[in-house]
Structure formats: structure tokens, C-alpha cells
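Participant: Turn this into a structure:
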Amino acid sequence: MTGRAQRFAGKALVVTGAAQGIGRQVAMQAASEGAHVALVDRSELVKEAAAEIVAAGGRAVAILADLEGWAGARGAIEEARAALGRVDVLVNNVGGAIWMRPFEHFDEAQIEAEIRRSLFPTLWCCRAVLPLMIEAGGGSIVNVSSIATRGINRVPYSAAKGAVNGLTVAMAMENAERGIRVNAVAPGGTEAPARRIPRNTSAQDERDATWMQEVVEQTKATSFMKRYGTLEEQANAILFLASDEASYVTGTILPVGGGDSG
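Facilitator: You can find the predicted model right below:
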């Protein structure tokens, strides 16, 4: 795969949540820039994404794992190291609001599910990769947060992403002198193809549609550009922070929301 600057030539890069959306785009662009990529997801669709990279002349391996628990995250990172030889870069992309509704309409199980999905995969994967990067004497971690830390109709998700921001800065402080950079990108609303596997498989009623539309309107209203971003615009920011071009950047939460800082 050629045509882009080879910022990741010789680098081993792991992308979680890589079957669809932003994660898939990051993996594709990283591979086109020379990375040997491990694409991690709990969906079988991740195999298609890896096969597409290989068919285009890139290097990729697909890893099936549920990252909401420690065992799955540790196993995925170990499998990635076995396949790639090491892990230079980790992009933690798993997450995304499952339900869009005012907080009083969330029940206990839904709140816990939102936190498990949008915090724990990042937390566990950071913990799993850290010893490898310490041993190697350096590395780069980019966590995918969200500008929805200031948003409506998704309080549990907002809380999870706020925790991701705290995790990012605290890890950066602890590990900067070890040569490990830890940053986050906070995407705003992003145009993407319809998800082949939806986050929420339950039936949606008129209230759900209304609450979802409120989120769309608020997201565009708080963006200076009054639009959603593209998958490539999000991947560009993530890969900048992942690359050596950002060698003096750590502990930073970069909003990519057309002016909305979250």
C-alpha cells in the first residue's frame, strides 16, 4: 500500500474496535503508511477489514476479542505482540453510546453497559500494553474519547469518556520519562456508513428517534463549522498523535469537532 508518507514504516500498531467506523479507517490509513497492523474487535467483520489491507499489499492480522474484561484485553495484546513481534502504538477506539435518552430514562443495567463499553476496553488495554512499552523503552498510546463529555442525552457515555480523559492525562504523567506518550482524540459528530452491527439491537420507538435527533441537532449547533466530520478527518488526528510527528505531545486531549471543544 503506497501513496502516503510512510510515517509508520517498521512500526507495529494495534487498533481496537477496528471492524467498522473510525477504528477501521485508522487501521486502513496506518497500513497505507507502512504500519504492520493488528485489528482487534469482537465482530467477525474485523477479518474482512484485515483481508482488505492484505489484498492492497499491506500487512495486517485480525484478532477477535471482547475487550470489556481484563482477560480479553490481556489476551488480545499478547496475541498482537506474538503476531507483530512488539507493540509500538496502541489506538484504543472501542466505545460509543448505546442509548440516546435523558438520564432519568436510563436503568441500572443500561448505565453499567455504557460504562463497560466506553471505559473498560480502553482502561484494560492500556494496562495490558504498558509493561510491553516499558520493556521496549517507549511507545505511543492514543485513546479515542469524545466531545460528548459536554452533550445531551448520553450522560453515562459522557461519564465514561470523561474517565478516559482522566486516564489519558494520568498515564501520560506517570510514563513520560519512560518514553511513553499518551494522548486522546475527542471526536465530534462523524459521518460514517450505517453500522453493519448496531450498538443497540432493541426496537426503537418515536421517543428514541426524537432523543436521537436532539443529539444530532445539539452536535451540529455546538460545532463552529455546523457539520459532522468525516472518518478520514478523525483518523488524521489520531494518526498524527500516534506518529513521531507528535514526539513532544503527551497528556493532550485533542478535540476534533469543528470547533466544539467538549
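
Participant: contacts, neighbours, all on C-alpha from now
Facilitator: Will do.

Participant: most residues in a single helix of the chain, which one?
Facilitator: The single longest helix within the chain, with elements called by DSSP state H, is helix 155-175.

Participant: this one next, for a side-by-side:
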Amino acid sequence: MNGRFQDKTIVVTGAGQGIGQRVAERMAEEGGQVLIVDRSDARHDVVKAITEAGGIAHEIAVDLETFEGCAAAIQKAINLWGRVDILVNNVGGTIWAKPFEHYEPAQIDAEVRRSLFPTLYCCHAALEPMLAAGTGVIINVSSIATRGLNRVPYAAAKGGVNALTACLAWEVAERGIRVVAAAPGGTEAPPRPVPRNPNADQDQRADWYQTIVDQTIQSSPMKRYGTLDEQAGAILFLASDDASYITGVTLPVGGGDLG
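Facilitator: Modelled structure (predicted):
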């Protein structure tokens, strides 16, 4: 269990599946104490797997689209361990895939609420304990889809994450806190236990989603999707002391696609 995150206290949002789950597992493998934040019951399985492997993990289910939910998650980590060393803001993801003219106003709102506000709120909630400690790392998970097809509201939200990362990093760099972002490209992952959009078949056409898949592969010089470990590896690097002189940047992790 000795590793880059030995005795670090870590909050990972959206850690019940996908990239967030793999990040939490690997940080625990390297000695971190991890709080799994996810509304899905899958969070129980993640905590069980980590603890059975000898790691330390706890869980909380909150609504991260509200400030109160984000504050509760950070407070849970404080109650458990007295501090927050690392925050990984992973919650987000495309709900609908379609040309912009086909979005309804409520769908635009939902996309931004899902992929911007949890990161914005969690950053704010984590600042007080990090500033008090004079140290901390925030890693925001963005996306190379800030330049892509059939996801305009999602792209706008992730563009906001990039701007948040740059501006907040500038504000707190001299007070001991680093703020960075990773921008994943297309990533192979197991089927989600809880789909982002359970009504996708009714809400969008297969060819609209296929446009995203085709564009993702064509935009990447490597001409393939990445793996969960390739995404998690970049996030762990940014969170570690190996990246101690890096702040305010968004690292594209898309096989050469810069987004």
C-alpha cells in the first residue's frame, strides 16, 4: 500500500463506475484514504472491493447538483479524517447526443447542471479546509468534447470547467493549492449500472450518437478509444507530487486529440 498517496485523504465524485471508480481504486492501492461519492448503489461495491483488497474507503450518497450536497461530501471527509488533501471532480457526462437545434431548453439546462455545477460547487466547498491547511490539490475532469459534434451544451459546460480550472488555480497558487484538469477523450468502459439517460432510445437517434463515435476516432491520431487505466493514470499523475510544479492547465488525454 505504500505509494504516492500514502495517508492522503481523497474525495472522488462519481466514483461508483467508470473513470471515477478506477481512479478511486488506484489511489487506494497507492495508500490513499478515499471517500466514494456517488448516488448509485454501485458505490457499495466499490467500497467493498477496496476494503477487501486492504485499502481504506468510505462512501456517501448526495446530490452534487446542489451546493448542499457538495458541502456534505466535503464535510464527510473532514469528519472521517480531519482534512481533504485531494479532490477529484469526476461527476459529469453527456446526457443527450444530438444536433443543437434538437435540444429542448430544459435539456440544455440539465446538461450544464450535470457537467458544470458539481465541479463548481465542490471546488468552492473544498476551498475552506484546503486554505486553512495551506495545501491541497483539485483535479477537475473535463473533456476533449469541448470541440466536437452533437454535444453543444455538454461542450459548453466542460469549457466552463476548463475556465474554472485556470482562474481558480491563479487565485490560490500562492496559498499552497494546485488546481488542474484532465480532459479525457473517448474511453472504453463496462456498461454503466446507472445510465446517464435511461430514455436515450426515445430521445435520440442512433446515427446522432454514431456521429460522436466516428468523430472521436477520426479526431484522435491514435484512431482508437482509450482505456480506464489510461485515463486514471493521467489523473493520478496530476494529483501526485510528481506534478507539484503544474497548475492551472487542462491535460488532453485523447490519443493526441487536443479538443
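
Participant: ok, back up a step: quick one: average offset of the longest helix of structure 1 versus structure 2, please.
Facilitator: Taken over the aligned residues, the distance from helix 155-175 of structure 1 to structure 2 averages 0.2 Å (mean CA distance after the TM-score superposition for structure 1).

Participant: give me the stretch of structure 2 that that helix matches.
Facilitator: Counting by TM-score structural alignment, helix 155-175 of structure 1 falls onto residues 152-172 of structure 2.

Participant: which residues sit against the longest helix of structure 1?
Facilitator: In this structure, residues lying in contact with helix 155-175 of structure 1 by CA atoms under 8 Å, 6 or more residues apart in numbering are 96-97, 102-103, 111, 114-115, 118-119, 122-123, 143, 145-146, 148-151, 180-184, 250-253.

Participant: same deal with stretch 70-85 of structure 1?
Facilitator: 12, 14, 36-38, 40, 61, 63-67, 86-87, 121, 124-125, 128-129.

Participant: Show only the entries of those found in strands.
Facilitator: 12, 14, 36, 37, 38, 40, 61, 63, 64 (DSSP state E).

Participant: Which residues are in contact with the counterpart of the last one in structure 2?
Facilitator: By TM-score structural alignment, residue 64 of structure 1 lines up with residue 61 in structure 2. Residue 61 of structure 2 is in contact with 37, 38, 39, 40, counting by CA under 8 Å, 6+ apart.

Participant: The nearest residue to residue 61 of structure 2 once chain neighbours are set aside in helix, strand or coil?
Facilitator: Closest residue to residue 61 of structure 2 apart from its sequence neighbours, by CA to CA, 6 or more residues apart in numbering: residue 39 at 4.7 Å. Applying DSSP: H, G, I helix; E, B strand; the rest coil to residue 39 of structure 2 yields a three-state assignment of coil.

Participant: Would you mind finding the match for residue 39 of structure 2 in structure 1?
Facilitator: Per TM-score structural alignment, residue 39 of structure 2 is aligned with residue 42.

Participant: and its match, how far is that from residue 236 of structure 1?
Facilitator: 24 Å (CA to CA, to the nearest Å).

Participant: picking up where we left off before, hang on, isn't the match of residue 39 of structure 2 packed against residue 69?
Facilitator: No: the pair residue 42 of structure 1 / residue 69 is not scored as a contact, 12.0 Å apart, by CA atoms under 8 Å.

Participant: leaving aside the residues next to it on the chain, what's closest to the counterpart of residue 186 of structure 1 in structure 2?
Facilitator: In structure 2, the residue paired with residue 186 of structure 1 is residue 183, using TM-score structural alignment. The shortest distance from residue 183 of structure 2 to any non-neighbouring residue, by CA to CA, 6+ apart, is to residue 143 (3.9 Å).

Participant: Residue in structure 1 paired with that neighbour?
Facilitator: Residue 143 of structure 2 maps onto residue 146 in structure 1, by TM-score structural alignment.

Participant: Same check on residue 115 of structure 2?
Facilitator: Alignment note: residue 115 of structure 2 maps to residue 118 in structure 1; criterion TM-score structural alignment.

Participant: Show me where the stretch 1-150 of structure 1 has its helices.
Facilitator: For the stretch 1-150 of structure 1, the helices defined by DSSP state H, counting those that start in this stretch occupy 21-32, 45-55, 70-84, 108-118, 120-136.

Participant: hey, which strand is longest across structure 2?
Facilitator: strand 177-184.

Participant: From residue 82 of structure 2, how far out is the residue most central in space within structure 2?
Facilitator: The centre of structure 2 sits closest to residue 90, judged by CA atoms, centre = their mean, with a distance of 1.4 Å. Noted for residue 90 of structure 2: a distance of 22 Å to residue 82 of structure 2, by CA to CA.

Participant: Could you do residue 258 of structure 2 as well?
Facilitator: For residue 258 of structure 2 relative to residue 82 of structure 2 (CA to CA), the value is 38 Å.

Participant: Please say which of those two ends up with more neighbours.
Facilitator: More neighbours surround residue 258 than the other of residue 258 of structure 2 and residue 82, with 19 against 12 (other CA atoms under 10 Å).

Participant: buried sites along stretch 91-106 of structure 1?
Facilitator: 91, 92, 93, 94, 95, 96, 97, 98, 99, 100, 101, 106 (16 or more other CA atoms under 10 Å).

Participant: Isn't the third one up against residue 20?
Facilitator: Just to be clear, that refers to residue 93 of structure 1. No: if you go by CA under 8 Å, residue 93 of structure 1 and residue 20 don't touch, sitting 10.4 Å apart.

Participant: okay, and the common contacts of those two?
Facilitator: Counting by CA under 8 Å, 6+ apart, nothing touches both residue 93 of structure 1 and residue 20.

Participant: who touches the residue lying closest to residue 45 of structure 2 once chain neighbours are set aside in this structure?
Facilitator: Of all residues beyond its chain neighbours, the one nearest residue 45 of structure 2 is residue 16 (7.9 Å), with distances taken as CA to CA, 6+ apart. By CA under 8 Å, 6+ apart, the contact list for residue 16 of structure 2 reads 36, 37, 38, 40, 41, 42, 43, 44, 45, 46.

Participant: Please report how far the nearest residue to the second one once chain neighbours are set aside lies from residue 40 of structure 2.
Facilitator: Right, the one you point to is residue 37 of structure 2. Nearest in space to residue 37 of structure 2, with sequence neighbours left out and distances taken as CA to CA, 6+ apart, is residue 13 at 4.6 Å. According to CA to CA, residue 13 of structure 2 stands 11 Å off from residue 40 of structure 2.
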